[in-house]
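# Okay, sequence plus prediction incoming.
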Amino acid sequence: MGNQKTGRRTVKIMSAVLGVAAACSACTAGTGTANPEQALSQAISGIKGKSAYAFQGKSELKIEGTTYVNQVGFEGYVQNNRLIQTSGLPQTAAAGSSEPGAAWSPMQKLEQFEQSAGRVRENKELSRGGVTVLDLELTPEESKNEWSSRTAALQQTPEERVASFRKMHRLSDKEADAMKQELQAATQDYQTELQDMLRTLSVQTLHRIWIDNATSLPKKLETRSTLRYETAGTPREETTTDSYEFREASGGLLPSSQAVKK
């Protein structure tokens, strides 16, 4: 009799243990990852290990309090971790890179994640359906520095803009010179406005990455920056969102892309 009671108690205890284990398993089933840092490391290693992949996305600028929205679509092709094609993007190089279009490469964003891996946090509200979502929020100083670096990389000198415009529209020497003078004056005004803006500028930046739990590869990447500043004494707020979707590089080079000169 005693053995039967002991047996029943053992069964109850084991059932309770299994129930707790099942509950814990259900809690982690949505993410499928031990920790954010490990998931990020596997995703970045996985995408770097691919001989080639493609991406597409958009860059959007909204000015709060107005109806102004500027949106640009783009796509690109990466081979052996080098950006070799882009379409729809300014051919501007990132800081420390000589590759045209590199300022828009998703590798730049992934490197930002990699450098700050210890600060990455899982977004449990968005992590579902076999996808883990990780967030990296930059400090105000990091956000401002990143925005300033990208803005500088995207700027063209008056000479560069004239050369590009002249090639497309076959300007005469006189027309090109007149355009250059106008651009120089406009650039000087812009720099003055930019310096005024920087004195009051604050930036908040959030990087977000979606990871496929089945493949441990990134599916999507997004950077959202909110800028608050004053211009001519008037407070303004802008939000810039850059989003990327990764895909397989099937069929070779993207047919609609413009090859980047090596």
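Nice, I can see it.
# Please count neighbours and contacts with C-alpha atoms only from this point.
OK.
# Start from the N-terminal end of the stretch 1-150 of the chain and give the strands.
Ranges of strands in the stretch 1-150 of the chain, per DSSP state E, counting those that start in this stretch, are 52-63, 69-79, 82-87, 121-122, 131-137.
# would you turn these into JSON lines with distance to I13 and mean neighbour count?
Converted to JSON lines, the strands of the stretch 1-150 of the chain look like this (distance: least, C-alpha to C-alpha, whole Å; neighbours: other C-alpha atoms under 10 Å):
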{"stretch": "strand 52-63", "distance to I13": "51", "mean neighbour count": "19"}
{"stretch": "strand 69-79", "distance to I13": "55", "mean neighbour count": "18"}
{"stretch": "strand 82-87", "distance to I13": "57", "mean neighbour count": "22"}
{"stretch": "strand 121-122", "distance to I13": "33", "mean neighbour count": "18"}
{"stretch": "strand 131-137", "distance to I13": "34", "mean neighbour count": "22"}
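# Please name whichever of those strands is nearest to Q181.
Among those, the nearest to Q181 by C-alpha to C-alpha is strand 69-79 (27.6 Å).
# Summarise which helices and strands that closest one is packed against.
strand 52-63, strand 82-87 (3 or more C-alpha pairs under 8 Å, 6 or more residues apart in numbering; DSSP states H and E).
# Distance to Q195 for those strands - can I get that in CSV?
Putting the helices and strands packed on strand 69-79 into CSV (distance: least, C-alpha to C-alpha, whole Å) gives the following:
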stretch, distance to Q195
strand 52-63, 19
strand 82-87, 32
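# Mind checking the strands of the stretch 1-150 of the chain for the one nearest to T231?
Nearest of the strands of the stretch 1-150 of the chain (C-alpha to C-alpha): strand 52-63, 13.1 Å.
# Select, out of the helices and strands packed on strand 69-79, the one closest to T241.
strand 52-63 (5.2 Å).
# State the distance from the nearest residue to L61 once chain neighbours are set aside to P140.
Once flanking residues are discounted, L61 sits nearest to T240: 4.6 Å by C-alpha to C-alpha, 6 or more residues apart in numbering. Taking C-alpha to C-alpha, to the nearest Å as the measure, T240 falls 15 Å from P140.
# let's bring in a second model and compare:
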Amino acid sequence: MTGKNAVKVPRAAYERELPRLQTELVKLQEWVRAEGARLVVVFEGRDAAGEGGTIKRVAEHLNPRVARIVALPKPTERERTQWYFQRYVEHLPAAGEIVLFDRSWYNRAGVEHVMGFCTKEEHQLFLRQCPIFERMLLEDGILLRRYWFSVSDTEQQERFRRRMEDPTRRWKPSPMDLESITRRKAYSRAKDEMLVHTDIPEAPWFVVENDDKRRARLNMIAHLLSSVPYQEVPPPVLELPERPPSTGYQRPPRDLQTYVPDHAASL
């Protein structure tokens, strides 16, 4: 049962399965590095749809020199005059790399289109060019996986409420994020139109139901692993060397250095 009414995954099951999947992600990473593969994973969804939290769990134990998260800010004045896809091309992976796009070129199909940050002509041009652009990536050997994170109206509203009440996450909601609530129908229509034009057989969109964050994270990671024909690469054989004998070095007195206060002792 994976729909909106699915029973939430118990925490114990989640905490048991997530480390296993993350271990497999490390194996996938080592295969990508050994084979010189190039993997692009696109995470898209509504505001508060949970794609950011899933990206964190995907990247948590990966080598940042191999797997990196790309979350671009709004384009500069110079970038606005470039071919739309140009600023994303420079972030594509080289051999042996994984790139996780936390939002991507699909900004034009969503927020830019709905909020009026691009013209109708620019939006239509994007919808025509995007499948061509992505087929070029695929023909060049890049592995492309795209995930759309879906969240219900009520759950999105509740997540915004919790964020605004949590002092550690109060920075997350922006005025534009909150306006997405009042424009939900427009975002829905934009998403539907985007899928019609860009859901190509060579790289289909995969929808992740995300009212239950634990379920969504497990499902998305498991699907990604199943979609790539990776194999476990034997790690290099390393031996921990013996500590060399003392040569008479003595550490300087502690009072010559400044230490952080022991806050933990006051707990």
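Noted; the coordinates are in hand. Because the structure is a prediction, the values reported are computed rather than measured.
# Quick TM-score on the pair, please.
After superposition, the two chains reach a TM-score (TM-score structural alignment, normalised by the length of structure 1) of 0.26; 108 aligned residues with a C-alpha RMSD of 5.7 Å.
# So which of the helices and strands packed on strand 69-79 of structure 1 is nearest K144 of structure 1?
strand 52-63 (16.7 Å).
# returning to what we had before: T240 and P140 of structure 1 - which one has more neighbours?
T240 (18 against 13; other C-alpha atoms under 10 Å).
# before we move on, which element is that one in?
Following DSSP states H and E, one finds T240 of structure 1 within strand 234-247.
# Tell me what angle that strand forms with strand 52-63.
Following axes from the mean of the first three to the mean of the last three C-alpha atoms, to 10 degrees, one obtains 160 degrees for the angle between strand 234-247 of structure 1 and strand 52-63.
# Show me the contact partners of strand 234-247 of structure 1.
53-64, 106, 218-230 (C-alpha atoms under 8 Å, 6 or more residues apart in numbering).
# Just give the number of residues close to the closest residue to F55 of structure 1 other than its chain neighbours.
Leaving out its chain neighbours, the residue that sits closest to F55 of structure 1 by C-alpha to C-alpha, 6+ apart is F246, at 4.4 Å. By the criterion of other C-alpha under 10 Å, F246 of structure 1 has 20 neighbours.
# What separation do you get for F246 of structure 1 and A52 of structure 1?
F246 of structure 1 sits 11 Å away from A52 of structure 1 when distances are taken as C-alpha to C-alpha.
# What of S149 of structure 1?
Distance of S149 of structure 1 to A52 of structure 1, given as C-alpha to C-alpha: 28 Å.
# for S25 of structure 1, same thing?
On the measure of C-alpha to C-alpha, S25 of structure 1 and A52 of structure 1 end up 35 Å apart.
# Name the next helix or strand following the one helix or strand E182 of structure 1 maps to along the chain.
Using DSSP H and E, the element containing E182 of structure 1 is helix 173-200. Next helix or strand after helix 173-200 of structure 1 toward the C-terminus (DSSP H and E): strand 202-212.
# continuing past that following strand, what's the next helix or strand?
strand 217-231.
# how about that following strand: buried residues?
Of the residues in strand 217-231 of structure 1, 217-229 count as buried by neighbour count, 16 or more other C-alpha atoms under 10 Å.
# report the angle between the axes of that strand and strand 131-137?
30 degrees.
# tell me which strands and helices strand 217-231 of structure 1 is in contact with?
Counting contacts by 3+ C-alpha pairs under 8 Å, 6+ apart, strand 217-231 of structure 1 is packed against helix 36-48, helix 173-200, strand 202-212, strand 234-247.
# ok, 10 Å please
helix 36-48, strand 52-63, helix 106-115, strand 131-137, helix 140-154, helix 173-200, strand 202-212, strand 234-247 (3 or more C-alpha pairs under 10 Å, 6 or more residues apart in numbering; DSSP states H and E).
# In the third one, which residues are buried?
To tie it back to what came earlier, the one meant is helix 106-115 of structure 1. 106-107, 109-110, 113-114.
# and these as TSV, adding distance to K180 of structure 1?
Shown next, in TSV, are the buried residues of helix 106-115 of structure 1 (distance: C-alpha to C-alpha, whole Å):
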residue	distance to K180 of structure 1
P106	34
M107	35
K109	34
L110	38
F113	40
E114	42
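# and for F246 and A52 of structure 1, which residues touch both?
Shared contacts of F246 of structure 1 and A52, defined by C-alpha atoms under 10 Å, 6 or more residues apart in numbering, comprise Y77.
# Next, count neighbours for S243 of structure 1.
Residues lying near S243 of structure 1 (other C-alpha under 10 Å) number 21.
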